[in-house]
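1. Following is a predicted model, sequence given first.
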Amino acid sequence: MTTASSAASMNAIEERQIAKANRLHAAADEASSAGDHRRAERSCRQALAIFERIDGQRSPDVANLSITLSRILGGGGGDRAEALKAARRAWEILEPLRGSTPELSLLRFLARQQLGVALREAGDFRGARPLLLRAARTAERRFGKDSIELALALNQVGILCKYTSRYEEGLTAYRRSLAILRRELGASHPELASIHHNLGGIEHHRGRFRKAAVQAARSLAIREAALGRSSPLVAADAAAYAAILAELGRRREARALYTRAHRIFLRVYGERHYEVAMNTHNLAALDASSGRLRSAETRYRRATELFTQAIGRDHPDTALARYNLAALLATLGRPEEARAHCMHALRVFEGAFGKTHPHTVSTVDLLTELDGLSGITTSRRRRVRRR
């Protein structure tokens, strides 16, 4: 075979491999949209391996797939550390590249935004904020004030604002995002379910439970119509709605929705997963509010273990579970045992949110009661619950 023939043969093989990688990338996106994060991760890693072999470790194609991998790992409540690692890799590849082609500019925008998302999911809210705000500004400048890209970027800003108690800023971002998506996609498009879900979440945080319930019910209805009852994304909507119904005193309905969601999460993800941890935590809170204190203790302890395995001992969600366990132990007359959990939660909350955040203030109040009393009554206990 001549050199020219050999080169042509190699090029043909490479082109087939690239086409295969692109099909795998598309399959990963499709599986992720359907909530099948295991299949999405598998397809994405296969595509990534092909481009690494063809282009090397630091090509734009590798960065693009690293962005997708980070989104899949984080969006599925999977390995947050690996999601952050993939996002950092993408940014480290793209940030030093010179040139301003539309393709490269778009990749830089997506990499910056995904790094902000991954930092937020890892509990680094201060690191996430400038990246997500800049991504939103870039989306508006590059794609326009009515673009879907801007709507999705605003959604990410809104999520961050919920966690950091910037409620009015978050509501503004969500409402603007919802208006764009409704105009561009229609009121029943599945993408709108995420915004309704998040609007319900921020109203839940603010204690405006009836408003939260309207948004959560809408999210569940849209997503269930699009994906069916067995999707893990639908299960996440059901669990969020359940948390709000519990606050409204509709505990039987809440427990049914939690149980339904729990079965789906276990089937799709297995037990050691973020969504299972959060649902276990919320079932514990429901048990506590229903007077099932021993069951609540068991579930809070299990939720703490699962959160630690899924996202680490110093993540704010792990600290939240430990705070609620501390409050319950105090109610059960075990203040010394409660104090150790409360101290850990305080350290994490102060580091993540600062001294004036409601979680930090509630934890300081609980510590003060623990220091002054041998136990606290249920009526004085300050419980924080969040999905």
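-> Sure thing, it's come through. Not measured: the values here are computed from a predicted model.

2. from here on, contacts and neighbour counts on C-alpha atoms
-> OK.

3. got a list of what the residue nearest to His315 when sequence neighbours are not counted touches?
-> If the residues on either side of it in the chain are set aside, His315 comes closest to Gly123, at 5.6 Å by C-alpha to C-alpha, 6 or more residues apart in numbering. Taking C-alpha atoms under 8 Å, 6 or more residues apart in numbering, we find Gly123 in contact with His315, Pro316, Ala352.

4. Distance of the first one relative to Ala236?
-> In this structure, His315 lies at 20 Å from Ala236, with C-alpha to C-alpha, to the nearest Å as the measure.

5. Which residue of those two possesses the greater neighbour count?
-> Taking neighbours as other C-alpha atoms under 10 Å, His315 and Ala236 compare with Ala236 leading, 23 against 20.

6. and here's the other structure:
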Amino acid sequence: MTLSLEGTLSDEGLRAGLAQARRRIREGAYPEAGALLRHALAEAEARLGPDHPALVPALNECGILGKYTGDFEAAEFAYLRALSIDERHGGADPAVAAGILHNLGGLAHARGDAAAAQEWARRGLAVRTSTAVDPLLVAADHAALAAILVDLGKAAEARAVLWGVLAVYRQDPRRHRYEIAATLHNLGALQFRTGDAAGAAITLRRALRMKRAALGRRHPDLGVTLYNLARCLQEQGRLRAARRYTRRALSILEGVVAEDHPTLAACRRRTAALRGL
């Protein structure tokens, strides 16, 4: 999960361009979002200079997009640059730093470095909870930390955190349909890691239905849930269904994310392995 930073931009054109880019990211239209962000950032730099705090929201969105597409080096550069600018200007709003730290944790997690991801995530939580905040933002931070804890094998802590997050989001299930779906996805991953492939498949199907309802049937974010569901089905010996879900994940991700994106690469390896079974 990632957080967008609102920030304060210096003119309506820049605000409008950034809002458009955010919409394209939510829709999964990553190439269009990238073009919009590059244009918005170039305009802001030309007008305001390379160290202006108005650049922070655009840099943060560049990081979000880079994480989604698998351009991890560009994402890290954008996030760290945004954090550096915020710190140089006094970090007046802790929510800005907390959001960037949250996103750095998500990026490290996507890169497979759970230890670094945990460090960033806990730093973000500490900043977030240092002042009065929206409980939904704290829930988002905890949700991201829980996904990292799953990969670190801290099952008991991850389970407790995830159920706490669900309790927050279920207070308004229509508004937070996607967040509930993402949390269920992580619960399914935890069930699979702890040996309950059948239970994980049930949970992941629920997550997939909710993601489709929130995002549509072709959004790239569905890819990882389809892949994890395929793994559960393979574990149960349901090879035909596993192949079907893996193919669906491939069809959604190919041509949209980077060729070396971890989920796309995993789908290709799984497809090759399933052919021999």
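-> Great, that's in hand. Because the structure is a prediction, the values reported are computed rather than measured.

7. Fetch the TM-score of the aligned pair.
-> The TM-score (TM-score structural alignment, normalised by the length of structure 2) is 0.92; 272 aligned residues with a C-alpha RMSD of 2.1 Å.

8. follow-up on the earlier one: looking at structure 2, which of the contacts of Gly123 of structure 1 hold up?
-> Among the contacts of Gly123 of structure 1, the ones still in contact in structure 2 (both residues aligned by TM-score structural alignment, their matches' C-alpha atoms under 8 Å) are His315, Pro316.

9. out of the contacts of Gly123 of structure 1, who's nearest Ala139 of structure 1?
-> Within these, distances to Ala139 of structure 1 taken as C-alpha to C-alpha reach their minimum at Ala352, with 27.1 Å.

10. if I line the two up, what does the closest one land on in structure 2?
-> Alignment note: Ala352 of structure 1 maps to Val256 in structure 2; criterion TM-score structural alignment.

11. ranges for the helices of the stretch 1-150 of structure 1?
-> 3-33, 37-55, 60-75, 80-94, 102-121, 125-143, 148-163 (DSSP state H, counting those that start in this stretch).

12. sorry, that was for the stretch 51-200 of structure 2
-> Chain-ordered helices for the stretch 51-200 of structure 2, with DSSP H, counting those that start in this stretch as the definition, fall at 55-69, 72-88, 94-110, 114-128, 135-151, 155-169, 177-193, 197-215.

13. so which of those helices comes closest to Leu264 of structure 2?
-> Nearest to Leu264 of structure 2 among those is helix 55-69 (10.2 Å), distances taken as C-alpha to C-alpha.

14. What are the buried residues along stretch 338-358 of structure 1?
-> Buried residues in stretch 338-358 of structure 1, counting neighbours by 16 or more other C-alpha atoms under 10 Å, are found at 338-339, 341-354, 357.

15. cool, and stretch 114-126 of structure 2?
-> Of all the residues in stretch 114-126 of structure 2, those buried under the rule 16+ other C-alpha under 10 Å are Ala114, Ala115, Ala116, Ala117, Gln118, Glu119, Trp120, Ala121, Arg122, Arg123, Gly124, Leu125.

16. Identify, from these, the entry nearest to Ala19 of structure 2.
-> Comparing the buried residues of stretch 114-126 of structure 2 against Ala19 of structure 2 with C-alpha to C-alpha places Gly124 closest, at 24.3 Å.

17. Which position in structure 1 pairs with that closest one?
-> In structure 1, the residue matched to Gly124 of structure 2 (TM-score structural alignment) is Ser219.

18. re earlier: for Ala242 of structure 1, find the nearest of the helices of the stretch 1-150 of structure 1.
-> Nearest of the helices of the stretch 1-150 of structure 1 (C-alpha to C-alpha): helix 148-163, 18.5 Å.
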